[in-house]
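# Predicted coordinates and the sequence they were generated for:
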Amino acid sequence: MIVAGFGFRKSATLASLRSALERATQGNFAPAALATLDHKAPQLDPLAQQLRLPLIAIPSDRLTGQTTLTCSPVSLAAHHTGSVAEAAALAAAGYHARLLAPRAVSQDRLATCALAEGNPI
């Protein structure tokens, strides 16, 4: 199963989230679910509903310890992970998940998206 994980600012719009997803998938992958931090899930829900995909809300403690390909100092300080998008994708994709590529950034730079493939528990 492929999961699209998201990290984004409060000011991110639906267009921001869609742009990050489009850049991450590049038309080559179709995620089976979307994931983000639990407190950010309501902001991602409209995209999940539009795409008719389940939304997985990840508690922040499940991001810690995920090995990410990128490292944002802001993300590291705020969430104890190098990339919220990458860590959320990994946490949601389950056991032995692997990132398909580093996170992609939306055109407006307000959202990031990363894809992970794994076997959810």
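Yep, it's here. In this text, all values refer to a predicted model and were calculated from it rather than measured experimentally.
# Going by C-alpha atoms from here, please, whenever you check contacts or count neighbours.
OK.
# mind listing the strands for this structure?
With DSSP state E as the criterion, the chain has strands at 2-8, 33-37, 55-58, 95-99, 104-105, 111-119.
# this is the other structure I want to compare:
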Amino acid sequence: MKIAGIGFRSGATIGSVLDAMERAGATGLRRLAVPAAKRDDPLISELIAQGFEVTPIPCETLARIATPTQSRISLHVYGTGSVAEACALAAGANSRLLVVRVVSADRMATAALAETGENS
């Protein structure tokens, strides 16, 4: 099963997330993994209302995942180099990254694409 890991800044819009997903080649994908710390953000509610299946990933899990790309902000806040990559990798057993994180045009959201060893 494919899943998009998503990271976003406060104030990001659904357009930011969709743009990041498009840039990651995840257009049309409905499964998203996000940091659990963001589960109460209004953007998550909006994504769910738009039909996305959202899986929250605990921050302590994110901190244990090494990622190919590195963001100083992500390292400082979450303890991992890329929230999007870590979320995508943590979303299922035997996950492998298909696309490293990409940034939306407005620089408010990131997306990475992974395939898990689980069937959809």
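Perfect, I can see it now. The structure presented is a predicted model; accordingly, all values stated were derived computationally and were not measured.
# hmm, back to that, tabulate the strands of structure 1 (JSON lines), appending distance to residue 75 of structure 1 and mean neighbour count.
Formatted as JSON lines, the strands of structure 1 follow (distance: least, C-alpha to C-alpha, whole Å; neighbours: other C-alpha atoms under 10 Å):
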{"stretch": "strand 2-8", "distance to residue 75 of structure 1": "9", "mean neighbour count": "29"}
{"stretch": "strand 33-37", "distance to residue 75 of structure 1": "12", "mean neighbour count": "28"}
{"stretch": "strand 55-58", "distance to residue 75 of structure 1": "15", "mean neighbour count": "22"}
{"stretch": "strand 95-99", "distance to residue 75 of structure 1": "18", "mean neighbour count": "17"}
{"stretch": "strand 104-105", "distance to residue 75 of structure 1": "14", "mean neighbour count": "24"}
{"stretch": "strand 111-119", "distance to residue 75 of structure 1": "11", "mean neighbour count": "26"}
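# Let me have the ones you listed in JSON lines, extended by distance to residue 22 of structure 1.
Output for the strands of structure 1, formatted as JSON lines (distance: least, C-alpha to C-alpha, whole Å):
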{"stretch": "strand 2-8", "distance to residue 22 of structure 1": "11"}
{"stretch": "strand 33-37", "distance to residue 22 of structure 1": "13"}
{"stretch": "strand 55-58", "distance to residue 22 of structure 1": "17"}
{"stretch": "strand 95-99", "distance to residue 22 of structure 1": "16"}
{"stretch": "strand 104-105", "distance to residue 22 of structure 1": "9"}
{"stretch": "strand 111-119", "distance to residue 22 of structure 1": "9"}
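# Which one, of these, ends up nearest to residue 69 of structure 1?
Closest approach to residue 69 of structure 1 among the strands of structure 1 is made by strand 95-99 (8.0 Å; C-alpha to C-alpha).
# compared with structure 2, how much does the closest one deviate?
On superposition with structure 2, the mean distance recorded for strand 95-99 of structure 1 (mean C-alpha distance after the TM-score superposition for structure 1) is 0.9 Å.
# Compute the distance from the centre of that strand to the centre of its chain.
Taking C-alpha atoms, centre = their mean, to the nearest Å, one finds the center of strand 95-99 of structure 1 at 14 Å from the center of the full chain.
# One more: stretch 99-118 of structure 2?
The mean C-alpha position of stretch 99-118 of structure 2 is separated from the chain mean by 6 Å, C-alpha atoms, centre = their mean.
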